[in-house]
Structure formats: C-alpha cells, structure tokens
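**Student:** Got a sequence here, can you model it:
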Amino acid sequence: MTAYWFERAFIGDRWQAEVRLTVAEGRVASIETGVAAQRGDERHQAALPGLCNVHSHGFQRGMAGLSERQSRADDNFWSWREIMYRFLDRLTPEDVAAITAQAYAEMLETGFTRVGEFHYLHHDPAGAPYADRAEMAGAIAAARAASGIGLTLLPVFYAHGGFGGAPPAPGQRRFLSSIDEFAALFDAARGKLSGDDRIGIAPHSLRAVTPEELAALLVLSPTGPVHIHAAEQLKEVEDCAAWSGARPVEWLLANAGVDERWCLVHATHLTSPEIRALAQSGAVAGLCPVTEANLGDGIFPGASYLAAGGHFGFGTDSNILIDAAQELRALEYSQRLAHRARALLADADMPFVGMHLFVRALHGGAQALGGSGGLAIGEAADMVSLDMDHPAFAGADDATLIDRWIFAARAGAIDCVWRAGVKRVEAGRHLDAEAIAASYRSCLARLLA
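**Tutor:** Here you go, the predicted model:
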C-alpha cells in the first residue's frame, strides 16, 4: 500500500484540504480529509482525477502537421480524408505501435489517464486479414503497455463507402469486414487485453454500416460501450437525409435504441429537437473540439446541449494536438465566437467555466469508456498533480484553480500523473518519454523518407 498526501485534492466534485489517500493494487483504498501527513507519505500540492479521452485514432498522430497545405480551393474533411488514406496505406503493426505509444505518452502528460481507441485499421496494405486477425489490435495493446495509459479498445466495424450499403472506396480496404469476419476479429482483439483494459464496439458510422449490420453488431456485443461517428459534417447529414429521410442523430435515436452506453462522436450538426432528444437519451456526446476546428467541421451547440442536461466527454480524435486543457478551452471559446458572449458553459450551481467543464467531462468520459469518474474508494487511482509553483497558479483559490489550468497555464502546469497507482509522468514528462520518442522518430523518418 502506498500513501499520498495533498494540500488539496478534488474529491466528490469539489476541493478538499489536507487529503491523505492510500492506494492498494491500483485502486484507492482510503481517503481522509483534514489530516496531517504521516511519515513516508508522498507529498504533493494539488491533485485532480485523471480524465478519459473518449475518442482517439492513435496512428493519426504520425500525420499531424502534414495536411495543413492548401491542395484545392474547397479543402475540407473529405480532402483531408484522402491524405489520411495515403498515410495509413504504408503502416505496419510496428509503426502503429510506435506512433500510438507517442500519442498515449502525450495524453498522459496532459492529464488523460484512459483512452478510447476507435480502432479501424485492421488489415494488411492489400486489405487481407493478418494471420492473427487482431494483430493491429495487438499493436494498440503494445502502445498501451509502453505508455501505461488505461485502454478501452473500440474495434470498428466498417463495410461500406456510403449510405445504403454503397461500395467502399479503394482507400478503405484495410478497414473492411463482414459481420462474421468482424465477430472473429472482435473475439481475437479481446484476447489482446489485460489488467483493467475494457472493450466496446464501434460501428463506424451510418454511411459505413447498414441498419441490418448495426442490429447484428448490437447482438454481438450486448453490454459495454457503443461508439459511432454521427453528424460530423453537413454533407454526411444531407446524404443521410437523402437515403433515409432522417438526419444521422435523428435516425439513431429513432431506430438504434440509443441509451447510456452509447457515445455519439462529434454530433456537431444538431437541430433543436435532436439536442433535446439526445440529452434525454442519456448517451454521451463525444466532442473533439480541436480536431473539429482543424477539419472545419463546425461548432457543436454546446450551450443548448448543456442547458438540456446533455452528457459529454472529450476526445483528441486525429491527435493533431494532444492537450486535455486545450480541448476544454476550445469548446468554450467556440461557443463564445458563435454567440458573441462569455462564460457560456457554466451554470448557477457551478459558475466557474473551467470547473464546470472539467466535472462534466470527468463523468461523461467515465460513462463513455467505463473508466474512473473521480477519486473515490474502490476506483482506479488515476491522479494528476498540479505544479502550484507555475506562474498561472499564483494566488489561486479553490474556485479559480481549474480555470487557471484550463484558460491560463499553457505548458508546465502538470507535475505528476499516476495511472492505476503507478507514476507515469514526473516533472511534466512521461518517465519513458525518451525511449518512446526515439521509436516514434525512427518510424516517421522511414515512413516519410
């Protein structure tokens, strides 16, 4: 058993003073507040629970910065996707492991302690299954082992190139499976997991999955998380309406039994009735504000959705820039730009924006991934300590401390990060950062030569 003492810690959605916390077998064994440190306790200034990153494509970290050149007058998500397809065409399982480990190490350094890996790169460059169907899932598990992050693996079912079962494009050949092939892959991927890893299921989108296939997938995985891309781009919304007479979120809510175990990733383009219905379903909206801004997807109706009581979590998606605080900040700033007003994502019970966003993301992310929803007895000891000597925290009090981290701290605000009681980050750097980065640099040098 290991004991920690914090001058203050965020327990039960509020700051508590003089907190002594013990950890046994990776989980919080006891919490005492208002107590003195004991001899041998590891001491820190301020502790937050780690956040869940609800949506990641780990391999895309390797192409960060490679798609920022104008290639045509109407550059958008769909032109970016073609660049992404060309990049992934050359990736081996070893490449995926190296790139994803780098992404996961950066996630830990910024306060994410569990990741939902939306994993669709299943097959070899020709589109044929590997001898081990789950070899690519094994590469994700290797990246998790190298970094130490918590993993919720979300194997993706992908069968079509457009709504109504349209044929896939050549660039999608590494993703494709029949239901029977996917069932075998899903079982094999489960065998790659260990510890408190979790597994869910991810029908890619309504453009890649028919209604019949979606129903079969839900039978294949009757419990655990269900994640799906929905309403990310306007073209997707228009094409879905042309196919079905309904918009993507509208169709899912009416036909798929969406409930608390679902995460609708992006859900950017919602009507007022969809906002209310999605909030009432209990599902999580998986928001990725940095990627959505990078791809020009649009602005999620955050103020209206929160006012309706909707749940949300945050993800880094394309991993163009990995920073938990930046994701929260980007959502609030997008609302300010859209509404020309300030402090929109807060309420009377929790008027400080940063704290409100953090608490909502903490609980929504845990719901979406089956992770820890805070520092509590029996939960995984996923902890983040802040460096209170950072200039952004000068004179900070409990009310503004999280706001200062999210809106004012830049780099260097996080000191240590523990995942399941194991310290993975110290003095702001992952303890294996150099070895992980060396593998990443070697991989990218070869891929981009």
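**Student:** rest of the way, CA atoms for contacts and neighbours
**Tutor:** Will do.
**Student:** His363 should be in a helix, yeah?
**Tutor:** Yes - with DSSP: H, G, I helix; E, B strand; the rest coil as the criterion, His363 is part of a helix.
**Student:** can you give me the helices in the protein?
**Tutor:** Counting by DSSP state H, one finds helices in the chain at the ranges 77-88, 93-109, 135-147, 179-190, 211-220, 234-244, 248-255, 272-281, 289-295, 302-307, 324-339, 353-369, 401-408, 433-447.
**Student:** Specify the angle between the third one and helix 93-109 in degrees.
**Tutor:** In other words, helix 135-147. Put simply, helix 135-147 runs at 40 degrees to helix 93-109, going by axes from the mean of the first three to the mean of the last three C-alpha atoms, to 10 degrees.
**Student:** residues contacting Ala307?
**Tutor:** Listed by C-alpha atoms under 8 Å, 6 or more residues apart in numbering, Ala307 has no contact partners.
**Student:** thinking again about what came up before, dump the helices of the chain to a markdown table, plus distance to Leu375.
**Tutor:** Compiled in a markdown table, the helices of the chain are given as follows (distance: least, C-alpha to C-alpha, whole Å):
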| stretch | distance to Leu375 |
| --- | --- |
| helix 77-88 | 38 |
| helix 93-109 | 17 |
| helix 135-147 | 21 |
| helix 179-190 | 28 |
| helix 211-220 | 32 |
| helix 234-244 | 39 |
| helix 248-255 | 33 |
| helix 272-281 | 26 |
| helix 289-295 | 26 |
| helix 302-307 | 24 |
| helix 324-339 | 18 |
| helix 353-369 | 11 |
| helix 401-408 | 16 |
| helix 433-447 | 26 |
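**Student:** to compare against the first, here's another:
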Amino acid sequence: MNALFARYALLPEGWRREVLLEWDIHGDLTRVAAGAQAPLKVARADYVLPGMVNLHSHAFQRALGGLTERAGDGPDSFWTWRDLMYRFAARITPGQIEAIAAQLFAECLRHGYTSLCEFHYLQRDVDGRSYARPAETAERVAAAGQAAGIGLTLLPVLYSHAGFGQQALKPEQGRFRTNVDDVLGIVDALGTLRGGQLEVGAAPHSLRAATIDQIRALQDGLPQERPLHIHIAEQQAEVQQCLDAVGRRPVEYLMGEIALDPRWCLVHATHLNDGEVTALAGSGAVAGLCPTTEANLGDGLFPLEPFIAAGGAFGIGSDSHVSQSPVEELRWLEYGQRLQHQRRNVAVTREQRNVGDYLWQAALQGGARAAGRRVGALEAGKRADLVVLDGTHPNLDGVRDDEVLGRLVFCGNDNLVRDVLCGGHWVVQGGRHVAQDAIEQRYRQAVRELREG
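**Tutor:** Presented below is the predicted three-dimensional model:
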C-alpha cells in the first residue's frame, strides 16, 4: 500500500492527529483522513508537513555560492555581483548546467522543498548562438529534475534588452538573448515533458530586459493556465531607472499596462510604496520573496506587514542558492521585519498567532499558485509531496502540535527533515537523498571543469 500514518499532520485547516495518507501510482494523494485507525504494515511518522515550494531559482548559480564574498575596490552591490555572475555564465556548458542543477535539487529536497520554479535564462551557447535544439539547456534542467525527483515549473525567460529604453544587449548577455517567438518556441518544445511532476510557463526577465509590448505578446501567446513570473523591483536603482524612463515605478508601471492575475508572480517586489502594496495584494498575483539572496545582495526589505494586512499572497524562493533551506528563508523573512520594526512576531494574522505556522502555510499557498501545479497541501487530488520530520530530535521532544513549526523555523540549525516523498516516491530517506552519491560525483566534476577552464 502507498500509505503513511502520521501521529500529527499539517492539513489546510491546521494540525490534525492520527492522519492516514494514501497515494496512487501516478503520485497523487487519494485519501487524507484525520482521526483514522493505523492500518497494519503501514509506515508511521510523528510529524508530517506538505513539502515547501521554492518559487524562484537560477539553478546554475548554485556553483557560485560563497565565491563572491570578497570586497572590490569600491562599494559592492547587486550590480558588481552581476558582473561576476556574467563571467561565470559565459563558460558553463549544458552538461555542467545539468550536473549543477541536479545537485541543487537534491539539496533542496533534503531540506524540505518538493517543488521548484526554475527562472531559466541561459538559452544560447557560449558564442550566443542558438543550439540545434533551442530548448537544449531547459531540457537539461528538466533531466536534472527527473534525476533528483523534484517537481518543477520551467520558466523560459524573455530577455531582449540590457536596460530601459530598449538598450542593446551587452556581449556578456549574449547567452540570454530571446524574443517572444523564441520563448514561445521553447515552451512548445517542452510541451511533451508536461505532466504531474513538471509544468511549463514563461518569464519576462524584467522591465529592463523586455518591453511592455513584448510582455503583453508573451502573455497572450502562452496558454491561459500557465504561470508567468518577472523580476520587478529588486534594487532602488532599478526603481529610479524606471521612473526616469517612463515616469512610473516598476510595479505601478506593470500593473498600469498589464492585467495581472493569480498566475503572475512578481519576484523581488522589494521596493513598493503604499499604493503598490495595496494594488499588488488586490491583484491576486504572488509576491516572490527570496530573503537570503536579497540579504546577500543588499537589496532591501519587503513591506511584509502591510502586504499581509492587505490580504496579499507571497511565497519563498532561494534564487541564487546561498541557502537551500526553506527554514532559513522563512526565518530571515520574519527576522528582517523584526529588525526593521524593532519588535517581535510580525508575520501573523488575527486568526493565526503562531508565526511559524502562518509563514509555512502562507508560503505553501502562494508558492503553489506561482508554480501552477497541484501542490502545497495534504489533501486528496494534490501531489503526494510531503516531509517527515525527525521526531527523535531533541528539538521536537515533547512538543505540542502548535509548537512544531515554531521549533522547526526558529530553533537551531540542525536539519530536522528525515524523509521526503515527492510525486509519490521516497527521494530522501534518513536525511540522505537516494541518489546523493552519484549526483554529488557529477557535480564535483562539473565544478572542477569550470575552475580549470
């Protein structure tokens, strides 16, 4: 029987006791029953959570982690980091992209992510030419996802310009170059891969890299149910460039020209004024927040408290992958607000006063919407994606159900994830990925080649 009996499980309505979870051969949950009797010969677990959604990833940047932490001659910023990233991206091969992505995905699974949205903009070869199969590198990411067993949303990126005013791409951006037809062609080529474990959407890179007319054409050309993501207001300099170019702030400009809806995810919506907070929350679009990367790059802090008060949807992503842990993203999402407002327990609502519970459930809901997949909850019809915590760890000894997520998110740095089921398959057991050795070996070889090249 494809089943698990949980002493406690986090369901959409909150923690419930004695929950029987069953799933079919297609990887979908068929039964989630609280207050059930434990069947004979069914595995048991103490604490079971829905797997988290990582709504923003540039997988190849995993190999850069920790290598850009040396100061230059002048003040360092996102823009100086970007120059270093460009130099790295200029040399990477499709095989290396696949090996690095598989390593990242295995690490994400070990920490409790079961879904990931790949914002994929490395489309061309090292000379800026299209591959014989234009979807070559996206297919490599899909292959890495299959090898690791993670659920994916692939988002081929529209990247036509270097800056506002349709500035010509720089030589180092040649590998990213696409127009609307290019992106829709890649989306179409990836269509045969769609299924329970993989969805395909699209992503205009930013208002710097794509015009409003292009964004509108991409939205119109993409099947209506597919997700759309965009980088939007990561840096103050980006906001000022938008003001200088069109007289409006990025979110204000996008929302004034494009009818946003729940299939949109605005990544790094960091710098919003009060009107943009209200408008974005009311649109149903998801704010994609990546606290560890936004901190690493010195971006700033998202106005989380008023966004929650306005009923906004948000999710978390690991972006450049200086961390692969949803716990760290959620912890720093809350801690950033505490530092900003100089008080505690900010991310709560009138109905949910436990910060950990609110953050996990809210990030699940927003992440599932951004992924465009049937994930984010333990209920029949959703994907069989779940995380089993190590009930023997001292941090979980004797805790009540309403204390579990507070312990998980805000206590210590041990990884409390023991086992992970993704799409009905056990991909992590006893804290190790089932293909960890082979994936790590390919990753080491890829990184060695990049360093020696």
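**Student:** Buried deepest among the helices of structure 1, which one?
**Tutor:** Most buried of those, by mean neighbour count (mean count of other C-alpha atoms under 10 Å): helix 93-109, with a mean of 27.
**Student:** Can you tell me what Leu389 of structure 2 aligns to in structure 1?
**Tutor:** Correspondence of Leu389 of structure 2 to structure 1, assessed by TM-score structural alignment: Leu386.
**Student:** surely that match meets Ile414?
**Tutor:** Yes - with contact defined as C-alpha atoms under 8 Å, Leu386 of structure 1 counts as touching Ile414 (4.6 Å).
**Student:** dump the residue contacts of the match of Leu389 of structure 2.
**Tutor:** So Leu386 of structure 1 contacts Gln45, Ala46, Ala47, Leu48, Ala413, Ile414, Asp415, Cys416 (C-alpha under 8 Å, 6+ apart).
**Student:** rerun that using 7 Å as the cut-off
**Tutor:** Contacts for Leu386 of structure 1 (C-alpha atoms under 7 Å, 6 or more residues apart in numbering) come out as Gln45, Ala46, Ala47, Ala413, Ile414, Asp415.
**Student:** Kindly tell me how buried the last one is, as a neighbour count.
**Tutor:** Read that as Asp415 of structure 1. Number of residues near Asp415 of structure 1 (other C-alpha atoms under 10 Å) recorded here: 24.
**Student:** Quick check: it vs Met388 of structure 1, distance?
**Tutor:** Computed as C-alpha to C-alpha, to the nearest Å, the Asp415 of structure 1 to Met388 of structure 1 distance reads 9 Å.
**Student:** Please apply the same query to the fifth one.
**Tutor:** Shown here: Ile414 of structure 1 relative to Met388 of structure 1, a distance of 9 Å by C-alpha to C-alpha.
**Student:** And the two? Which one has more around it.
**Tutor:** Legend: neighbour count by other C-alpha under 10 Å for Ile414 of structure 1 and Met388, higher for Ile414 (26 against 18).
**Student:** so that one sits right up against Gly428, yeah?
**Tutor:** Yes - the criterion here is C-alpha atoms under 7 Å, and Ile414 of structure 1 meets it with Gly428 at 5.5 Å.
**Student:** What's the match for Arg7 of structure 2 in structure 1?
**Tutor:** Using TM-score structural alignment, the equivalent of Arg7 of structure 2 in structure 1 is Glu7.
**Student:** burial count for its match?
**Tutor:** Quick note: Glu7 of structure 1 (other C-alpha under 10 Å) scores 20 neighbours.
**Student:** Please name the spatially closest residue to Trp15 of structure 2 (chain neighbours excluded).
**Tutor:** Excluding the flanking residues, the one nearest Trp15 of structure 2 by C-alpha to C-alpha, 6 or more residues apart in numbering is Ala9, at 5.6 Å.
**Student:** who's in contact with the one you found?
**Tutor:** Going by C-alpha under 7 Å, 6+ apart, Ala9 of structure 2 touches Trp15, Arg16, Arg17, Val19, Tyr47, Val48, Leu49.
**Student:** just checking, the last one touches Asp390?
**Tutor:** No - counting by C-alpha under 7 Å, Leu49 of structure 2 stays clear of Asp390, with 11.6 Å between them.
**Student:** aligned partner of Ala411 of structure 1 in structure 2?
**Tutor:** Aligned by TM-score structural alignment, Ala411 of structure 1 pairs with Asp414 of structure 2.
**Student:** roughly how far apart are that match and Asn395 of structure 2?
**Tutor:** Going from Asp414 of structure 2 to Asn395 of structure 2 by C-alpha to C-alpha gives 9 Å.
**Student:** More neighbours: these two, which one.
**Tutor:** Counted by other C-alpha under 10 Å, Asp414 of structure 2 and Asn395 do not tie: Asn395 has more neighbours, with 16 against 9.
**Student:** quick one: stretch 235-250 of structure 1 aligns where in structure 2?
**Tutor:** Aligned using TM-score structural alignment, stretch 235-250 of structure 1 spans residues 237-252 in structure 2.
**Student:** count of residues packed around Asp261 of structure 2?
**Tutor:** 16.
**Student:** gap between it and His229 of structure 2?
**Tutor:** 11 Å.
**Student:** again, but for Gln123 of structure 2
**Tutor:** Going from Gln123 of structure 2 to His229 of structure 2 by C-alpha to C-alpha gives 17 Å.
**Student:** Likewise for Pro12 of structure 2?
**Tutor:** For Pro12 of structure 2, the distance to His229 of structure 2 equals 25 Å [C-alpha to C-alpha].
**Student:** So those two - more neighbours on which side?
**Tutor:** Neighbour tally, Pro12 of structure 2 and His229, criterion other C-alpha under 10 Å: the higher count belongs to His229, 29 against 15.
**Student:** Wait, that one touches Trp264, no?
**Tutor:** Yes - if you go by C-alpha under 7 Å, His229 of structure 2 and Trp264 touch, sitting 5.6 Å apart.
**Student:** quick revisit: Leu49 and Asp390 of structure 2: which has the busier surroundings?
**Tutor:** Legend: neighbour count by other C-alpha under 10 Å for Leu49 of structure 2 and Asp390, higher for Leu49 (25 against 21).
**Student:** thinking again about what came up before, out of the helices of structure 1, which gets nearest to Val156 of structure 1?
**Tutor:** The closest of the helices of structure 1 to Val156 of structure 1 is helix 179-190. By C-alpha to C-alpha, the value is 8.6 Å.
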